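A.B. asks: Sequence and predicted model, in that order:
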Amino acid sequence: MAHLWSPFTLGGKPLPHRLAMAAMTRGRALPDGTPHPDAAIYYGQRAGLGLLIAEGTQPSADGQGYLSTPGIYTDAHVAGWQRVADAVHERKALLFIQLMHVGRMGHPENTPHHRQMLAPSAIAAGVDIFTAEGMKPAPIPREMSSGDIRQTIVDFAAAARRAIDAGADGVEIHAANGYLLHQFLAANANHRDDAYGGDSLRRVRFPLEVAAAVAKVIGPQHVGIRISPGLKIGGIAEGEETPEVYRHLVRQLSRLQLAYLHITHAGDEDHLASLRQDWHGPLVVNRPGRARSDIGEDIAAGVADVVSVGRMALANTDLVERLKTEQPLNEANPATFYGGGAAGYIDYPMMEAAAAQSA
């Protein structure tokens, strides 16, 4: 684990170590999509992680799919994120806001305008979505027109500009976990026969155009992108061509000289190693369910430059200190992951308090 604690430079800015916080949806935004005031406390508490990738944040009303997720497309959103950025920067950490357009992975009842969800093709995800009236099937989305695609690219770029205006150090484009950009990459979700569908070379076009547009507006050093090759989630089932699709995508992305590539690793070690070779920049790797003892293994093996963690960071505001001193970790409470108030959000005890409670 000693490999975790060496400094690193990402996007031209220094990090004190190689451990970062991955984006995690918490469902606590205000009704208009402005981050809740407690969000500044939540992220500020975890600033010891150095690089904080904020929860999935919709770049437009069309991009929202879940209840109470934050946005970054109005002045009120910018003001809310400014408070978060100030809290993080006060503790000398970096804040990247993840831009997440859910595509078909949502429900119209959860959006401000109640319009049909957008996707590369009119194919339902086959999953249930939580709404104010309980769980409901994600409905069949509307296939995006060429105009929808152009507007969505504009929306991503405008949201990135607003994120920088809010004081964020950058944005992470979410092209993973079954959401819109991932849907374009997957043959079972993308049945288009135009320039954005068909063979693998055309299916990568939309994510590449989003990344290029965002990098042009705010500078590539302020842009990361997250992918999840082969991850079966949200109705996505990528087949034998997965390595070909992602190696082409990553080679093209590498030319943009982005701040980092963030990979959610689904288990194919050979594919991860090949993407490491194709990507000429900082690589962040996230392994869901990774054991505490294995956190630094990818860095030691040269597979990653930085590793990200989710639940451990959610439940342990002082995670770095706990790992360095081999102290016990708080267990995350799944019942408070989404929605609610301070409980399970900003009230996880630090080491001293936890020790006192045990005593």
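C.D. replies: Noted; the coordinates are in hand.
A.B. asks: Please count neighbours and contacts with C-alpha atoms only from this point.
C.D. replies: Will do.
A.B. asks: State the number of residues packed around the residue nearest to Asp298 when sequence neighbours are not counted.
C.D. replies: Residue nearest to Asp298 in three dimensions, not counting chain neighbours: Ala304, with 5.3 Å by C-alpha to C-alpha, 6 or more residues apart in numbering. Counted by other C-alpha atoms under 10 Å, the residues lying close to Ala304 total 22.
A.B. asks: quick one: contacts for Ala304?
C.D. replies: Arg276, Pro282, Leu283, Val284, Val285, Asp298 (C-alpha atoms under 8 Å, 6 or more residues apart in numbering).
A.B. asks: ok, and what's touching the longest helix anywhere in the chain?
C.D. replies: Counting residues, the longest helix found in the chain (DSSP state H) is helix 146-165. The list of residues contacting helix 146-165 from outside it, by C-alpha under 8 Å, 6+ apart, reads 59-60, 72-73, 78, 81, 97, 99, 170-171, 206, 209-210, 213-214, 217-218.
A.B. asks: A further structure is provided below for comparison with the first:
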Amino acid sequence: MDNAMNGTQPLLDTYRLGRLHLPNRVVMAPMTRLRADRDGVPGDLMADYYAQRAGAGLIVSEGIAPDVPGQQFLVEPGLYTQAQVRGWRRVTDAVHAAGGRIFAQIMHAGRGGHPANRPDGGTPVAPSAVSRTDLVHTLDGKVEPVTPRAMTVAEITATVAAYAEAARSALLAGFDGVEIHGANGYLPHQFLADNTNLRTDSYGGGVAGRIRFPVEVTEAVADAVGADRVGLRLSPGNSQFEMVERDPGPVYRELLRQLAPLGLAYLHVTDDPVHPALDEARRDWTGTLVGNTGEHAPTTPESAAALIAEGRADLVSVGRAFISNPDAVERVAAGVPWAPIREKDFHYTSGARGYVDYPRHDEGAEPRGEGLLAAPLT
């Protein structure tokens, strides 16, 4: 690892991550943006968006569905058809041409899915038949959630295989690696949490049962593409999407103990104001640690640099700042502040506005163009 710290700005120090040489310590965090087409295929607009942000040490893509049951939104990208793989190849080629590096985040919605958001209109699946109570975004507005169907053991086995196949497809699409989304209320987190896993078989009950699905998924993905191309994101104690974990420490400690021998590229941890998730991960994980503190308070260049300087993380993932600052790292190097997000209503629309029209600091303050507008989901 290139661990010599830059005395004036640790975010700009280089880092060796598996097979990759990162030019800085800033990771662009995965962020849902909903710009794929109705078939989950990325287009040229998405290629432009990611290429604009290639200055990040590493880009982690928005969440990508590994299969139809894992789909959360109709215009969310997937990695389960050849057309989707070809679409992502345009994105990764553009990022690499701009000098960047990009991992695909594989994300299964679990109980967060909805028939209106699935191409087959199917009922979502989850560890147990426990519904969320919050309204679900669809292209036709917000709707009531549906109760998911508890997965059979055969379906769990098939889902593990779908993660592995999506990882193989990610490499075919030109990604440098993959990140398994095991945080923020998505399927692996649903197996880990108290209120969403009520199973009494070998995938529920005590710690060993709760961690079984995340372990099997991580092992299968690592076997498919090589452990040094695999990252895992976790958020111990995170209550997003109504998740409840009363005592996450022992669960995640055992999870990390079982995964440590694999030699993963990194562990990506979302910190929590109640549970010291990041500090516990630093204690229990000997490999590369990516820290994210932006879930509950906006990350600033100063707070990101402090995570590195204090040794709390090796890399820092930044989300919202990359929406309005395609040149977020270049701004740090130039001593230019991060610009605020201009129009939050355009986070999840289908056009260019609020997506690829934010200027670099050396281009002036005006947006690049209005783009195509669509009604916001929120």
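C.D. replies: Received it, and whenever you're ready, just let me know what you need. Here the structure is a predicted model, which means the values were calculated and not measured.
A.B. asks: What's the TM-score once they're superposed?
C.D. replies: Remark: TM-score between the superposed chains equals 0.96 [TM-score structural alignment, normalised by the length of the first structure]; 356 aligned residues with a C-alpha RMSD of 1.4 Å.
A.B. asks: Distance check, the alignment partner in the second structure of the residue nearest to Asp298 of the first structure against Ser202 of the second structure.
C.D. replies: In the second structure, Ala304 of the first structure lines up with Ala313, judged by TM-score structural alignment. Distance from Ala313 of the second structure to Ser202 of the second structure, counting by C-alpha to C-alpha, to the nearest Å: 34 Å.
A.B. asks: same thing with Asp345 of the second structure?
C.D. replies: 44 Å.
A.B. asks: ranges for the helices of the first structure?
C.D. replies: So, for the first structure - with DSSP H - the helices run 38-45, 75-90, 146-165, 180-185, 200-203, 205-218, 242-254, 269-278, 297-300, 311-315, 319-324, 351-358.
A.B. asks: now, of these, which is deepest in the fold?
C.D. replies: helix 180-185 (a mean of 28; mean count of other C-alpha atoms under 10 Å).
A.B. asks: what's next to that helix, contact-wise?
C.D. replies: By C-alpha under 8 Å, 6+ apart, helix 180-185 of the first structure touches 101-105, 119-120, 174-176, 189-190, 196-197, 200, 203-204, 206-207, 227, 236, 245.
A.B. asks: go with 6 Å
C.D. replies: When contacts are defined by C-alpha atoms under 6 Å, 6 or more residues apart in numbering, helix 180-185 of the first structure is touched by residues His101, Val102, Gly103, Pro120, Ala175, Ala176, Ala189, Asn190, Arg203, Val204, Pro207.
A.B. asks: Over to stretch 241-252 of the second structure?
C.D. replies: Under C-alpha under 6 Å, 6+ apart, the answer for stretch 241-252 of the second structure is Gly185, Ala193, Asp194, Asn195, Val207, Pro236, Gly237.
A.B. asks: and if you look at stretch 166-179 of the first structure?
C.D. replies: Against stretch 166-179 of the first structure from outside (C-alpha under 6 Å, 6+ apart): 78, 81-82, 85, 95-100, 102-103, 181-182, 222-228, 233-234, 236.
A.B. asks: again, but for stretch 3-14 of the first structure
C.D. replies: Against stretch 3-14 of the first structure from outside (C-alpha under 6 Å, 6+ apart): Leu15, Pro16, His17, Arg18, Gln221, Ala259, Gly296.
A.B. asks: Apart from its neighbours in sequence, what residue is nearest the equivalent of the fifth one over in the second structure?
C.D. replies: Residue mapping for Gln221 of the first structure onto the second structure gives Asp228, with TM-score structural alignment as the criterion. Once its chain neighbours are removed from consideration, Asp228 of the second structure has its nearest residue in Ala265; the separation is 4.4 Å (C-alpha to C-alpha, 6+ apart).
A.B. asks: What's the match for the one you found in the first structure?
C.D. replies: In the first structure, Ala265 of the second structure lands on Ala259 (TM-score structural alignment).
A.B. asks: which residues of the first structure does stretch 99-111 of the second structure align to?
C.D. replies: Under TM-score structural alignment, stretch 99-111 of the second structure corresponds to residues 92-104 of the first structure.
A.B. asks: what distance separates the start and the end of that stretch?
C.D. replies: So stretch 92-104 of the first structure: terminal residues 37 Å apart, C-alpha to C-alpha.
A.B. asks: What of stretch 214-222 of the first structure?
C.D. replies: End residues of stretch 214-222 of the first structure are separated by 9 Å (C-alpha to C-alpha).
A.B. asks: Other residues contacting it?
C.D. replies: For stretch 214-222 of the first structure, the external contacting residues (C-alpha under 6 Å, 6+ apart) are Gly11, Ala157, Gly170, Leu258, Ala259.
A.B. asks: what's the farthest-apart pair in those?
C.D. replies: The span of these, defined through C-alpha to C-alpha, is set by Gly11 and Ala157 at 18.2 Å.
A.B. asks: ok so, going back, ok, of the contacts of helix 180-185 of the first structure, which one's closest to Leu323 of the first structure?
C.D. replies: Ala176 (28.1 Å).
A.B. asks: State the number of residues packed around the equivalent of that closest one over in the second structure.
C.D. replies: Aligned counterpart of Ala176 of the first structure in the second structure: Ala183 (TM-score structural alignment). Around Ala183 of the second structure there are 23 other residues, counting by other C-alpha under 10 Å.
A.B. asks: Once you drop chain neighbours, what's closest to Ala183 of the second structure?
C.D. replies: Per C-alpha to C-alpha, 6+ apart, closest to Ala183 of the second structure is Leu234, 4.3 Å.
A.B. asks: That neighbour and Arg90 of the second structure, how far apart?
C.D. replies: 29 Å.
A.B. asks: circling back to that earlier point, residues contacting the residue nearest to Asp228 of the second structure?
C.D. replies: Gly18, Asp228, Arg229, Val230, Gly231.
A.B. asks: 7 Å - rerun?
C.D. replies: Taking C-alpha atoms under 7 Å, 6 or more residues apart in numbering, we find Ala265 of the second structure in contact with Leu17, Gly18, Ala227, Asp228, Arg229, Val230, Gly231, Thr288.
A.B. asks: got a winner among those for most neighbours?
C.D. replies: In those, the most neighbours by other C-alpha under 10 Å go to Val230, 29 neighbours.
A.B. asks: Next one: that residue from Ala164 of the second structure, what distance?
C.D. replies: On the measure of C-alpha to C-alpha, Val230 of the second structure and Ala164 of the second structure end up 11 Å apart.
A.B. asks: try His108 of the second structure
C.D. replies: Taken as C-alpha to C-alpha, the span from His108 of the second structure to Ala164 of the second structure is 12 Å.
A.B. asks: ditto for Asp327 of the second structure
C.D. replies: On the measure of C-alpha to C-alpha, Asp327 of the second structure and Ala164 of the second structure end up 33 Å apart.
A.B. asks: Quote the end-to-end distance of stretch 71-78 of the first structure.
C.D. replies: 9 Å.
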